[in-house]
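Enquirer: sequence first, then the predicted structure, then my questions.
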Amino acid sequence: MANKTLGLEKHLYDYLLSVSLREPEVLSKLRQETAQHPMAAMQIAPEQGQFMALLVKLIGAKKTLDIGVFTGYSSLVVALALPPDGKVIACDVDEEPTSIARRYWQQAGVANKIDLHIAPALETLEKLLAAGEAETFDFAFIDADKSNYDNYYELALQLVRRGGLIAIDNVLWSGQVADPQVQDNRTKKIRALNQKLHQDQRVTISMLPIADGLTLAMKN
């Protein structure tokens, strides 16, 4: 995985950030603290977060899913882009990094917009469906354990409304998806979902080489 856009030389990547990134101070501080975490590579890139915020505003999202929270950057960047009555349902199983997330959500004044569920995300998503929340979400971001990517996608597709957007992270997987010599389970799961999405007529898709690869799937 990568926490900056793949395939750009450092001087060009730095230029890209210098002329495009408008990162609020609270997000910058969160990113700097996360850089000291042993799993810092799980952090999304700041240009990806800004792009997601733009998408959320473009589609007029009010209700979103964040599947895989870590230290909370994706939840926070989306919450900041939502209107005052917006809501993020955030899913994670780990109390340690999400305690960092909670702290920054409070600092940013958006904790009231984020409903964190500490439980296996599949359970949380299935409970949302059982509660009658199918087709009520505008946007979903999938960035959790790769072994369940396809399951998360299928449940998100039920929860998102027509015209809603699912964003799937790490679809280029540091380039390993294109290397036939790499046959570990996580890489194979991502490859399989990429192939499935290419043929899935339920959605309109675009795979973008931003950060570690981001697929956008709009529900038809």
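Expert: All right, it came through fine. Numbers count the residues shown, from 1 in each chain.
Enquirer: only C-alpha atoms for contact and neighbour calcs from this point on.
Expert: OK.
Enquirer: look up which helix or strand Ser206 falls in, please.
Expert: Using DSSP states H and E, Ser206 sits in strand 203-208.
Enquirer: hmm, who's touching that strand?
Expert: Strand 203-208 has contacts (Cα atoms under 8 Å, 6 or more residues apart in numbering) with Leu197, His198, Gly213, Leu214, Thr215, Leu216, Ala217, Met218, Lys219, Asn220.
Enquirer: what about burial for those residues, which qualify?
Expert: Leu197, Gly213, Leu214, Thr215, Leu216, Ala217, Met218, Lys219 (16 or more other Cα atoms under 10 Å).
Enquirer: same list (the contacts of strand 203-208) but as CSV, adding secondary structure and distance to Lys87.
Expert: Formatted as CSV, the contacts of strand 203-208 follow (DSSP: H, G, I helix; E, B strand; the rest coil; distance: Cα to Cα, whole Å):
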residue, secondary structure, distance to Lys87
Leu197, helix, 27
His198, helix, 30
Gly213, coil, 26
Leu214, strand, 22
Thr215, strand, 23
Leu216, strand, 20
Ala217, strand, 21
Met218, strand, 20
Lys219, strand, 20
Asn220, coil, 23
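Enquirer: I'd like the residues you listed as a markdown table, with distance to Leu128 appended.
Expert: Formatted as a markdown table, these follow (distance: Cα to Cα, whole Å):
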| residue | distance to Leu128 |
| --- | --- |
| Leu197 | 23 |
| His198 | 27 |
| Gly213 | 28 |
| Leu214 | 25 |
| Thr215 | 24 |
| Leu216 | 22 |
| Ala217 | 20 |
| Met218 | 20 |
| Lys219 | 18 |
| Asn220 | 21 |
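Enquirer: nearest to Gly68, of those residues?
Expert: Nearest to Gly68 among those, counting by Cα to Cα, is Leu214 at 14.7 Å.
Enquirer: what sits against the closest residue to that closest one other than its chain neighbours?
Expert: Leaving aside its sequence neighbours, Leu214 sits nearest to Asp169 (Cα to Cα, 6 or more residues apart in numbering; 4.8 Å). Counting by Cα under 8 Å, 6+ apart, Asp169 makes contact with Phe141, Ile142, Asp143, Asp212, Gly213, Leu214, Thr215.
Enquirer: ok, back up a step: now do the buried residues in the strand holding Ser206.
Expert: For strand 203-208, burial by neighbour count (16+ other Cα under 10 Å) applies to Val203, Thr204, Ile205, Met207.
Enquirer: this is the comparison structure:
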Amino acid sequence: MKTAPGAARPVTPASILAARLDDLVARAAGTGLEDELRAARDLAVGFDPYVESMTSPESPDLTALARATAAFDWRDAAGALEQEMLSGHVEGRFLAMLAHATHARRVLEVGMFTGYSALALAEALPDDGSVVALEIDPEVAAFAREQFAGSAAGRRIDVRVGPAGETLAALAGDAFDLVFIDADKAGYVEYLETILTTGLLAPGGLVAVDNTLMQGQPWAGPDTVNGRAIADFNAAVAADPRVEQVVVPLRDGITLIRETERSGARPSSGAVR
């Protein structure tokens, strides 16, 4: 296994803003704007570290998984994979809090990567709880399974390998209390529609969707395929009368979605499409 030491690159609106302000401080030396820019930079740079320091610590198993993910050289992996895809400490605790608050027993994760969020959710479930985690890449799934094997809560995770659309169709009617979507952005609309119309979401269940602020691209650019996909998804959800939602500006954005009425097997007018 190759290693790739070094800090993760900025991939959230707050971290990107902090990096840009840091660059401006250096360029503004001697211009009279340096002090003002430094104050703005410090406000942005300190945001994520402060939030993390005030959040309950992650478990030793999650720490080990995060370190293993950071140490692996993803340049040799198939597809556009990188350590920054890991959910991480604060988001993991947020998801665990959702599991506790919803009294979830059955959790579905669409897009697992190396398994940090799956393990964080599994740790929050009761002994008879379970996480069904979907992953398209068999090598990444094998990496995650190795991490789960050495963890106390790993036995609660059932990894399913294959295209998410096909796996979701096979799971139709198998209801889950909490669903976490963190897969290919172009598939978000289809995944949510399947979840809402095939009985995958239990009555009173909650859907959490990751990366819905996508590095600020939906409102600030640049115009990218993923940025457009997220902008389209957000607009579709906002216009869907079957659901209500809130966008939480945590990390790269998490949208929480609940049904306002049971949608049945057929999409209604204004459905997410």
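Expert: Cool, the structure landed. All values derive from a computational prediction rather than experimental measurement.
Enquirer: ok, back up a step: ok, average deviation of the strand holding Ser206 of the first structure from the second structure?
Expert: Comparison of strand 203-208 of the first structure with the second structure after fitting gives an average deviation of 0.9 Å (mean Cα distance after the TM-score superposition for the first structure).
Enquirer: residue in the first structure paired with Phe94 of the second structure?
Expert: Matched across to the first structure, Phe94 of the second structure falls on Phe51, judged by TM-score structural alignment.
Enquirer: related to what we said a few turns ago, farthest-apart pair in the contacts of Asp169 of the first structure, please.
Expert: Checking those with Cα to Cα, the most distant pair is Phe141 and Asp212, at 14.0 Å.
Enquirer: more neighbours: which of these two?
Expert: Phe141 (26 against 23; other Cα atoms under 10 Å).
Enquirer: now do the aligned residue in the second structure for the more buried one against Arg258 of the second structure, distance only.
Expert: Aligned by TM-score structural alignment, Phe141 of the first structure pairs with Phe180 of the second structure. When distance is defined by Cα to Cα, to the nearest Å, Phe180 of the second structure is 12 Å away from Arg258 of the second structure.
Enquirer: need the residues touching each of these two.
Expert: Val207.
Enquirer: for the contacts of Asp169 of the first structure, which ones persist in the second structure?
Expert: With both residues aligned by TM-score structural alignment, their matches' Cα atoms under 8 Å, the contacts of the contacts of Asp169 of the first structure that the second structure also has are Phe141, Ile142, Asp143, Asp212, Gly213, Leu214, Thr215.
Enquirer: how about a markdown table for these, with distance to Gly86 of the first structure added?
Expert: Formatted as a markdown table, those follow (distance: Cα to Cα, whole Å):
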| residue | distance to Gly86 of the first structure |
| --- | --- |
| Phe141 | 15 |
| Ile142 | 19 |
| Asp143 | 21 |
| Asp212 | 27 |
| Gly213 | 27 |
| Leu214 | 23 |
| Thr215 | 24 |
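Enquirer: in contact with the residue positioned nearest the centre of the first structure, which residues?
Expert: Centroid check for the first structure by Cα atoms, centre = their mean gives Phe141 as the closest residue, at 3.6 Å. By Cα under 8 Å, 6+ apart, the residues touching Phe141 of the first structure are Leu65, Asp66, Ile67, Ile166, Ala167, Ile168, Asp169.
Enquirer: who wins for neighbours among those?
Expert: Going by other Cα under 10 Å, Ile67 tops the contacts of Phe141 of the first structure with 28 neighbours.
Enquirer: that one -> the second structure?
Expert: Going residue by residue (TM-score structural alignment), Ile67 of the first structure aligns to Val110.
Enquirer: how about Leu214 of the first structure?
Expert: Per TM-score structural alignment, Leu214 of the first structure is aligned with Ile254.
Enquirer: pretty sure its match sits against Val207.
Expert: No. At 9.9 Å, Ile254 of the second structure does not count as touching Val207 under the criterion of Cα atoms under 8 Å.
Enquirer: if we can go back for a sec, if I look at the match of Ile67 of the first structure, how far off is Ala170 of the second structure?
Expert: For Val110 of the second structure, the distance to Ala170 of the second structure - Cα to Cα - is 13 Å.
Enquirer: what span of the second structure lines up against the top strand by length along the first structure?
Expert: For the first structure, the strand with the greatest residue count under DSSP state E is strand 160-169. Under TM-score structural alignment, strand 160-169 of the first structure corresponds to residues 201-210 of the second structure.
Enquirer: tell me how far that stretch is from the chain's mean position?
Expert: 14 Å (Cα atoms, centre = their mean, to the nearest Å).
Enquirer: check the fit of that stretch onto the first structure and give the mean distance.
Expert: Mean for stretch 201-210 of the second structure is 0.9 Å (mean Cα distance after the TM-score superposition for the first structure).
Enquirer: what about the helices in the first structure?
Expert: 10-20, 25-34, 46-58, 73-81, 95-108, 121-130, 149-159, 185-199 (DSSP state H).
Enquirer: and these as TSV, adding distance to Asp115 of the first structure?
Expert: What follows is the helices of the first structure, written out as TSV (distance: least, Cα to Cα, whole Å):
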stretch	distance to Asp115 of the first structure
helix 10-20	30
helix 25-34	19
helix 46-58	18
helix 73-81	10
helix 95-108	10
helix 121-130	11
helix 149-159	16
helix 185-199	28
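Enquirer: looking at these, which is buried most?
Expert: helix 73-81 (a mean of 26; mean count of other Cα atoms under 10 Å).
Enquirer: quick one: contacts of that helix?
Expert: Counting by Cα under 8 Å, 6+ apart, 27, 30-31, 43-44, 49-50, 52-54, 56-57, 66, 69, 86-88, 90, 101, 104-105, 110, 113-114 sit against helix 73-81 of the first structure.
Enquirer: and the angle for that helix with helix 46-58?
Expert: 40 degrees (axes from the mean of the first three to the mean of the last three Cα atoms, to 10 degrees).
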